[in-house]
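# What follows is a predicted structure for the sequence shown.
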Amino acid sequence: MLDLTLLNAPVLRPEGWSDAPLSIGGGLLGGSAGKVVDLSGFEILPGIVDAHGDGFERHMAPRRGALRERASGVQACAAELAACGITTAALAQFWSWEGGMRGPEFAEEVFAAVTEVAPTVPIDLRLQLRLETHFLDGFAGAEEAIARWGISYAVFNDHLPHRRLAEGRKPPRLTGQALKSGRSPEAHLALMMGLHDRGDEVPAALDGLCARLAARGVTMGSHDDRTAEGRAEWRARGVRVSEFPETVAAAQAARDAGEFIVLGAPNVVRGASHAGNVSALELVGMGLCDALASDYHYPAPARAAWRCVELGMLDEIAAWKLVSEGPARLLGLSDRGRIEDGLRADLVIREQATRRIVATIAGGRVAYMSGDVAGRFIA
């Protein structure tokens, strides 16, 4: 682990930018002076905490059916996370009737690979299980996996096209989705119809499952909330995180109840939802955001935070909290997300002239370093 003092670089502390030196020792912030590193021309920010990201999929399965190097994929993912300034990452893996990369078999491979690799990399890799609400036959397996792999964050999704199924119409993109699942289009449609027809069983099954997960201390979230009423139903089950709400009404309901709101950083960078839902920028401007997550693009959190500053929506302190302190609190991690003595030494070093991330320190270890800044550390 590093034992050093960083000089001549502005440091983004909770109270604002500070020119005071920053020391690292024993994996924590603060402590003895150690080796002195001159970081003139650079600035230091808290490491990014990513509460929800599935960008790891392209590393785990770069081409369907071609490679099964899961551990190597996790290592590559950790390197990408570090290059993007992410020091803690919740890898969001489906447990779904959709099969393929979203099915339980693939999920178990992901969980095993992350568990194997996590102790060997500086980045704190965590798991999130995304459970499809109508996958009733998969509930027991999901619950067992959560316990066995020590998963502390579960999110509920519903990707069934209920309206079309109720009307007896084929969903869009049926053939492509069926091929990804390894089923024929006919078999895939029959499966969806069967799941849709069991809708009356879902609420009671979710009530029981959520009660058991809450008793274990698992953080729970609902994905793509559309209405205040829907958010209230999840709240009654102890589900206190609203991930990517699709409307102002749903997000406002979560805020009024003091619940966490997670928005997609790519949505902020784009300036609009790719699915035509409410803009994350609009919600950020209304104060309806606690955390910006990478979603499907790991470079997005750092870029989104700065985008909020560029547009004059937030100052840099408030904007960076959306990718550091906010998601850390959501995940129950009080030891990170801020630059304060005694906390984990999770830092992003950014070039002042370009705002390019040039180094990432995670838990007091170098996770990423590129370019001229490396010479400062090894001189």
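Cool, got the structure.
# going forward, measure contacts between C-alpha atoms and count neighbours the same way
OK.
# Spatially central residue in the protein, please.
Of all residues in the chain, the one closest to the mean position by C-alpha atoms, centre = their mean is H52, 1.7 Å from it.
# any idea how far D54 is from L136?
Distance of L136 to D54, given as C-alpha to C-alpha, to the nearest Å: 23 Å.
# Identify the residue spatially nearest to V37, adjacent ones excluded.
Distances taken as C-alpha to C-alpha, 6 or more residues apart in numbering place L6 nearest to V37, at 5.0 Å, with adjacent residues excluded.
# In contact with the residue nearest to H223 when sequence neighbours are not counted, which residues?
Nearest-residue entry for H223: E243, 4.7 Å, with adjacent residues in sequence omitted and distances by C-alpha to C-alpha, 6+ apart. Taking C-alpha atoms under 8 Å, 6 or more residues apart in numbering as the criterion, E243 is in contact with 221-225, 261-263.
# repeat for D290
260-263, 322, 326-327.
# From those residues, pick the one nearest E167.
For the contacts of D290, the minimum distance to E167 (C-alpha to C-alpha) is 31.9 Å, reached by L263.
# looking at this, that closest one is in a strand?
Yes - per DSSP: H, G, I helix; E, B strand; the rest coil, L263 lies within a strand segment.
# circling back: out of the contacts of D290, which is nearest to P104?
V262 (25.0 Å).
# A291 is in contact with the closest one, correct?
Yes - counting by C-alpha atoms under 8 Å, V262 sits close enough to A291 to count as a contact (4.8 Å).
# another structure for you, compare them:
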Amino acid sequence: MTETLFKNASIVLPDEVIHGSLLVRDGVIADIASGAAAGGGEDMGGDTLIPGLVELHTDHIEGHYLPRPRVRWNMMAALQAHDAQIAASGITTVFDALRVGMDEDAQLGSEDMRAMADTIEAASEEGRLRADHFIHLRCEVSAPDVTESFEVISGGKRVRLASLMDHAPGQRQFVDLDTYRTYYQRKMKMTDVEFEAFCHRRVAESEANSAPNRRAIAQACLSAGIAIASHDDATAEHVREGAELGITLAEFPTTAEAAEHSVKAGMLVLMGAPNIVRGGSHSGNISAAALLDNGTLDILSSDYVPFSLVQAAFHLVESGSLDLPAAIHLVSTNPAKAARLDDRGAIAIGRRADLVRVRRAPGMPPLVAGVWREGARVA
């Protein structure tokens, strides 16, 4: 039996903040007490102690594996580098989003994704990772090979979540064709003629493949016990379709209407933490802050910047938008609930001792000064 006492801390509980101590026994929170604690232990120096953050959708790992065009890094080394940044950002549970369904703009292929999934599974089994890693399959339902690729990867025991997405122009994330042009034409260095042909191909693929692939993957997820998320819903019809497919998580809705209908359908609504930090969507869609004001925001995801998760939570506190317990619900409690991980997501007796020490200073981003996963320090 191992015990660690964390004392002299500002402890963020589900509904309040107390100054006191926290006892960890064999990786689980065994006791929480207000006031000073006698004896040895980890002195937090008055710093804030929050539960480990739970990240549901980040494809940040791809940048470590493909750091430059046509440069592929050792996959295990890339995963470990990604994992180190995740843990140092206060994230103790992460769902690595791997793309399923490839098209002409993809720099990585299905074989890369399968190898990455295998690497995550192996590294987790070998205890090589600081954070607890699961796999999120982000399924491009307009791609002809999406169901075949899904079947190849979805059997892994770390696969817990799948999202259904369609990035064809003129709908969902890219209703605004100028935004689509800015993103894809510049990225792929296409002429105007090439871009027009590219758009026609994308729309044709979407019309031919999206509906049947969406249904097939949703059914496979339900059969396998994999949670399902929608992606970039824009209309009430999108939400209705998702509800019929068994979707319980609405990722990045692009309009207030879609977010409101998602909540009414019993879905949890997820938006990007960078959206909060930057003050708006980089695609020109609804802001996360607007959804928060409407009462239709449940979860934040770091998306493409791991540190944005803790940064956004404390930004919301500093701006007066939320108190600290409510902000932590967005980045730990609610995502754990969405992922059906009932053993984490809050500082409470009996929960995993996934803990983050945060040092705060006025006008500065929060400093992650220590991270523990099941009571063992990992950052």
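Arrived safely, thanks for sending. Just so you know, these numbers come straight off a predicted model, no measurement behind them.
# re earlier: neighbour count and distance to S152 of the first structure added to the contacts of D290 of the first structure, as JSON lines?
Supplementary listing: those in JSON lines, determined by neighbours: other C-alpha atoms under 10 Å; distance: C-alpha to C-alpha, whole Å:
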{"residue": "F260", "neighbour count": "22", "distance to S152 of the first structure": "16"}
{"residue": "I261", "neighbour count": "27", "distance to S152 of the first structure": "18"}
{"residue": "V262", "neighbour count": "27", "distance to S152 of the first structure": "17"}
{"residue": "L263", "neighbour count": "30", "distance to S152 of the first structure": "20"}
{"residue": "L322", "neighbour count": "28", "distance to S152 of the first structure": "21"}
{"residue": "G326", "neighbour count": "28", "distance to S152 of the first structure": "17"}
{"residue": "P327", "neighbour count": "27", "distance to S152 of the first structure": "14"}
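# got those residues as TSV, with distance to R63 of the first structure columns?
Converted to TSV, these look like this (distance: C-alpha to C-alpha, whole Å):
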residue	distance to R63 of the first structure
F260	35
I261	33
V262	30
L263	28
L322	33
G326	35
P327	31
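# And the helices in the second structure, which stretches?
Using DSSP state H, the helices found in the second structure span residues 61-65, 75-88, 110-125, 146-153, 177-180, 186-188, 192-224, 236-245, 256-264, 273-278, 288-294, 308-318, 324-328, 334-338.
# Reformat those into a markdown table and put distance to L355 of the second structure next to each item.
Compiled in a markdown table, the helices of the second structure are given as follows (distance: least, C-alpha to C-alpha, whole Å):
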| stretch | distance to L355 of the second structure |
| --- | --- |
| helix 61-65 | 23 |
| helix 75-88 | 11 |
| helix 110-125 | 19 |
| helix 146-153 | 31 |
| helix 177-180 | 40 |
| helix 186-188 | 39 |
| helix 192-224 | 31 |
| helix 236-245 | 34 |
| helix 256-264 | 30 |
| helix 273-278 | 20 |
| helix 288-294 | 26 |
| helix 308-318 | 13 |
| helix 324-328 | 12 |
| helix 334-338 | 14 |
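# Under the alignment, what does R303 of the first structure map to in the second structure?
When the second structure is aligned by TM-score structural alignment, the residue opposite R303 of the first structure is Q311.
# measure that match to L324 of the second structure for me?
Q311 of the second structure sits 12 Å away from L324 of the second structure when distances are taken as C-alpha to C-alpha.
# ditto for R373 of the second structure
Taken as C-alpha to C-alpha, the span from R373 of the second structure to L324 of the second structure is 21 Å.
# Tell me which of those two has more neighbours.
For the pair R373 of the second structure and L324, the greater number of neighbours falls to R373 (25 against 21), based on other C-alpha atoms under 10 Å.
# neighbours around G332 of the first structure, how many?
Per other C-alpha under 10 Å, the neighbour tally for G332 of the first structure reads 12.
# show me the contacts for it.
With C-alpha under 8 Å, 6+ apart, G332 of the first structure has no contacts at all.
# Give me the aligned partner of it over in the second structure.
Structural alignment (TM-score structural alignment) places G332 of the first structure against R340 in the second structure.
# try R130 of the first structure
Using TM-score structural alignment, the partner of R130 of the first structure in the second structure is R138.
# so its match makes contact with V159?
No - with contact defined as C-alpha under 8 Å, R138 of the second structure does not reach V159; the gap is 11.1 Å.
# Regarding stretch 351-364 of the first structure, how distant is the last residue from the first?
The first-to-last residue distance of stretch 351-364 of the first structure comes to 20 Å (C-alpha to C-alpha).
# buried residues in it?
Of all the residues in stretch 351-364 of the first structure, those buried under the rule 16 or more other C-alpha atoms under 10 Å are 351, 357-364.
# could those residues go into CSV alongside distance to A205 of the first structure?
What follows is those, written out as CSV (distance: C-alpha to C-alpha, whole Å):
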residue, distance to A205 of the first structure
E351, 51
I357, 45
V358, 48
A359, 46
T360, 43
I361, 43
A362, 40
G363, 40
G364, 44
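# which two in those are spaced the farthest apart?
The largest separation in these, counting by C-alpha to C-alpha, is between E351 and G363 at 21.0 Å.
# Contact partners for whichever residue in the second structure pairs up with G73 of the first structure?
Mapped onto the second structure by TM-score structural alignment, G73 of the first structure lines up with A78. A78 of the second structure makes contact with 61, 64-65, according to C-alpha under 8 Å, 6+ apart.
# D298 of the second structure versus A78 of the second structure, what's the distance?
A78 of the second structure sits at a distance of 31 Å from D298 of the second structure (criterion: C-alpha to C-alpha).
# swap in R215 of the second structure?
Taking C-alpha to C-alpha, one finds R215 of the second structure at 26 Å from D298 of the second structure.
# How about D342 of the second structure: what's its closest non-neighbour residue?
With C-alpha to C-alpha, 6+ apart as the criterion, D342 of the second structure has its nearest non-adjacent residue at 6.7 Å, and that residue is A336.
# Quick one: map the residue nearest to H223 of the first structure onto the second structure.
Taking TM-score structural alignment for the superposition, E243 of the first structure sits opposite E251 in the second structure.
# what's the neighbour count on I349 of the second structure?
There are 15 residues near I349 of the second structure, going by other C-alpha under 10 Å.
# which one in the first structure is aligned with it?
Using TM-score structural alignment, the partner of I349 of the second structure in the first structure is D341.
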